[in-house]
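Trainee: What shape does this take:
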Amino acid sequence: MSEATLSFSDPDQIPVLLGTHDCHIRQIQDALGVNVVHRGDELRIIGDDSQLQKSLRIFSELKAIIERTGQLKSEQVQTALFGGNPTSKEQKQTPDSTPSTIDLYEKSRKVHPRTPGQSEYIKSILEHDLVFCTGPAGCGKTFLAVAMAINALRTEQVRKIVLVRPAVEAGEKLGFLPGDMLAKVNPFLRPLLDALGSLLDYEQVNRYMENDIVEVVPLAFMRGRTLDNTFIIMDEAQNTTVTQMKMFLTRMGMGSKIVVTGDVSQIDLPPDISCGMTDAINRLRNIKGVGVTQLKNEDIVRHRLVGEIVKAYQNEDTLGH
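Mentor: Reported below is the predicted structural model:
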């Protein structure tokens, strides 16, 4: 391994080069397989000779952009790395390519899809602006969507994450309950908060929520909003009505992505109310830009018994219960 040092006459350029949460540097490290260490007004680059030379050339290009414009965008880093050709984690995957990891940029943690179905789900999120994912409990529908949202935020593809869940048990009565919104809906939103907490440090989750970078809200609070440059996830979508689903999907603004997850075998709506998720899938699945993924029992990654439990309940009608 070799190393080289890159010095800066203007130390104010370094944070610009690093990017928000070091996202630019991490792009370069992941693409080239080098290690970049920031010390004072210097960057120390460690890696193989060939990659080291390429890194120095790319850093020189990026420094020139910063000197000229005073800023650096993720797309410019991508262009310097790959000449503008889509590749790596920000690429739009080709039909036969399968992403192997999702980088969270949090303590070097990577999330790995564990089944072919999960890989197809991730690929669908990369390729489409609206994705529906159905599947049984424990197959990673919400967890992987949240991981992809964090990745999109850290790589500056979006500015905000909004996590949504219908509070079926509370209906429209939430507004009449005492206390602030989070206190009212916390029991209904806890699964989404748990997903966030399993991927990020507690302090990071709190900081994001305090700064309005991450919102966790019930579906009823989405009315009248337009969300630009936002990664929006709806969990438990099988419990939405057709009207609610239409309202939710039309919140999408410019530069936004929506992932809708649910288990259509666990619908809690009254028998005479149509499921908004299945209705939306049937209406929209053939529209360009819309992806539909169906995860199955073999995609379950919880305790080994969960898959057997799901199968047992799926056989309920056959058993005559």
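Trainee: all contacts plus neighbour counts: C-alpha atoms, from now on.
Mentor: Fine.
Trainee: Please name every helix or strand in contact with the longest helix anywhere in the chain.
Mentor: Assignment by DSSP state H gives helix 49-69 as the longest helix of the chain. Helix 49-69 sits against strand 2-7, helix 13-18, helix 23-32, strand 42-47, helix 74-82, with contacts defined as 3 or more Cα pairs under 8 Å, 6 or more residues apart in numbering; DSSP states H and E.
Trainee: residues of it that come out buried?
Mentor: With burial defined by 16 or more other Cα atoms under 10 Å, the residues of helix 49-69 counted as buried are 51-52, 55, 58-59, 62-63, 65-66.
Trainee: Now do that helix against strand 42-47, angle only.
Mentor: Computed with axes from the mean of the first three to the mean of the last three Cα atoms, to 10 degrees, the direction of helix 49-69 lies at 150 degrees from that of strand 42-47.
Trainee: Here is a second sequence; please produce its structure as well for comparison:
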Amino acid sequence: MKSANIEIDSLDILQELFGINDKLIKVIEKRLGVSITQRNSSITVSGTNDGRIRSAVNIIEAMQEALSKQQQLSVDMIHRFLDETDEGDDQDEDIADSTRKVLGDAVTLNYKNIPIRTKTIGQKNYINALKNNTVTICIGPAGTGKTYLAVAYAAEMFRNDEIERIILSRPAIEAGEKLGFLPGDLQEKVDPYLKPLYDALNDVFGPDQAAKLRERGIIEVAPLAYMRGRTLNNSMIIIDESQNATLPILKMALTRIGVGSKMILTGDVTQIDLSKETDSGLQKCASILKNVDDIATISLTNRDVVRCKIVKDIVKAFEKEEAKAAEKTQKRAARRSGRS
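Mentor: Sure thing, here's the model as predicted:
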């Protein structure tokens, strides 16, 4: 049995590292197959594999660093550290570096003055792309913070007087229910499709301020079709659920950008609600614009899912099943080709 020791400065930090009923440390023990014990001001990591012991030590040190930055430790955060460790291939410096990269930078403060932070390396790359480009295309699965971080960054730009308006839009495409079956006038019919945008605005600005900013026209939430014919200056324009827009519609939206504006297209290409006869334009748009200056494309993966661990596990399970189906299709095509 091999072991490594970590000296901790205070009993309070020790308690936070272990968590209630040792729940945080138990996650590390289960995933890495090590034993972690505490005696006085020292933590001992024991096991049979040097690489796994080093991984556990680096994760505990990353947890300490998170506490020093006033970040709250959680089971989901520990799983994100462990996911990065899985990519380290037992190389000590790589593991230490990757786990620390998960520690998030503050994008802005929410209405309760709590920092909204990136939580994965992919999310950090996303925010850097937003800062450094006029147009950012972000493609990734559910739960990766595509829309939420876009709204948070837009809020920070508005608070710093870098923009005058925030415009949020998404296609009003049905996912099961038809618009005609919903009650009310046109605005009431499309509001359910815009609800995720309202939720993000309310969380960042607070319900009262978000409502006031909407009343004053500083924040505008509208279906994508309402964009046609406009020129949008000094604005942050967020086009959510872009996988449900055709290429001509995305071209129309992109050509609305005016002086002093930025645009973000977000979408999940595994959740397209368009009819089979209608092609999604998001991936085509990203391909067409990939070599254009001042435009960035960011791809988030299941590793960037931060909604909760179960969502990440669901995304992984579906990706595995879809990969199996694709492999079967390729084999069938190969057999047909061989027969012909």
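Trainee: Which residue of structure 1 sits opposite Thr255 of structure 2 in the alignment?
Mentor: Aligned by TM-score structural alignment, Thr255 of structure 2 pairs with Thr250 of structure 1.
Trainee: tally of neighbours for its match?
Mentor: Residues near Thr250 of structure 1, counting by other Cα atoms under 10 Å, number 13.
Trainee: show me the contacts for the residue lying closest to it once chain neighbours are set aside.
Mentor: Leaving aside its sequence neighbours, Thr250 of structure 1 sits nearest to Thr226 (Cα to Cα, 6 or more residues apart in numbering; 7.9 Å). For Thr226 of structure 1, the contact set (Cα atoms under 8 Å, 6 or more residues apart in numbering) comprises 250-253.
Trainee: List buried residues within those residues.
Mentor: Buried residues within the contacts of Thr226 of structure 1, counting neighbours by 16+ other Cα under 10 Å: 251-252.
Trainee: The contacts of Thr226 of structure 1 in helices, which ones?
Mentor: Per DSSP H, the contacts of Thr226 of structure 1 never map to helices.
Trainee: and which of the contacts of Thr226 of structure 1 is nearest Phe221 of structure 1?
Mentor: Set against Phe221 of structure 1, the nearest of the contacts of Thr226 of structure 1 by Cα to Cα is Arg251 (11.3 Å).
Trainee: Can you give me the distance of the residue lying closest to the closest one once chain neighbours are set aside to Val217 of structure 1?
Mentor: Closest residue to Arg251 of structure 1 apart from its sequence neighbours, by Cα to Cα, 6+ apart: Thr226 at 4.7 Å. Distance, Thr226 of structure 1 to Val217 of structure 1, by Cα to Cα, to the nearest Å: 14 Å.
Trainee: Over to Arg304 of structure 1?
Mentor: Between Arg304 of structure 1 and Val217 of structure 1 the computed distance is 32 Å (Cα to Cα).
Trainee: So for those two, which sits in the more crowded spot?
Mentor: Neighbour tally, Arg304 of structure 1 and Val217, criterion other Cα under 10 Å: the higher count belongs to Val217, 22 against 9.
Trainee: what's stretch 76-84 of structure 1 aligned against in structure 2?
Mentor: Going by TM-score structural alignment: stretch 76-84 of structure 1 matches no residues.
Trainee: Could you tell me where stretch 189-199 of structure 1 falls in structure 2?
Mentor: Mapping stretch 189-199 of structure 1 onto structure 2 (TM-score structural alignment) gives residues 194-204.
Trainee: what sits up against the matching stretch?
Mentor: Identification of contacts with stretch 194-204 of structure 2 by Cα under 8 Å, 6+ apart yields 109-111, 147-148, 151-152, 155, 168-170, 207-208, 210, 221-223.
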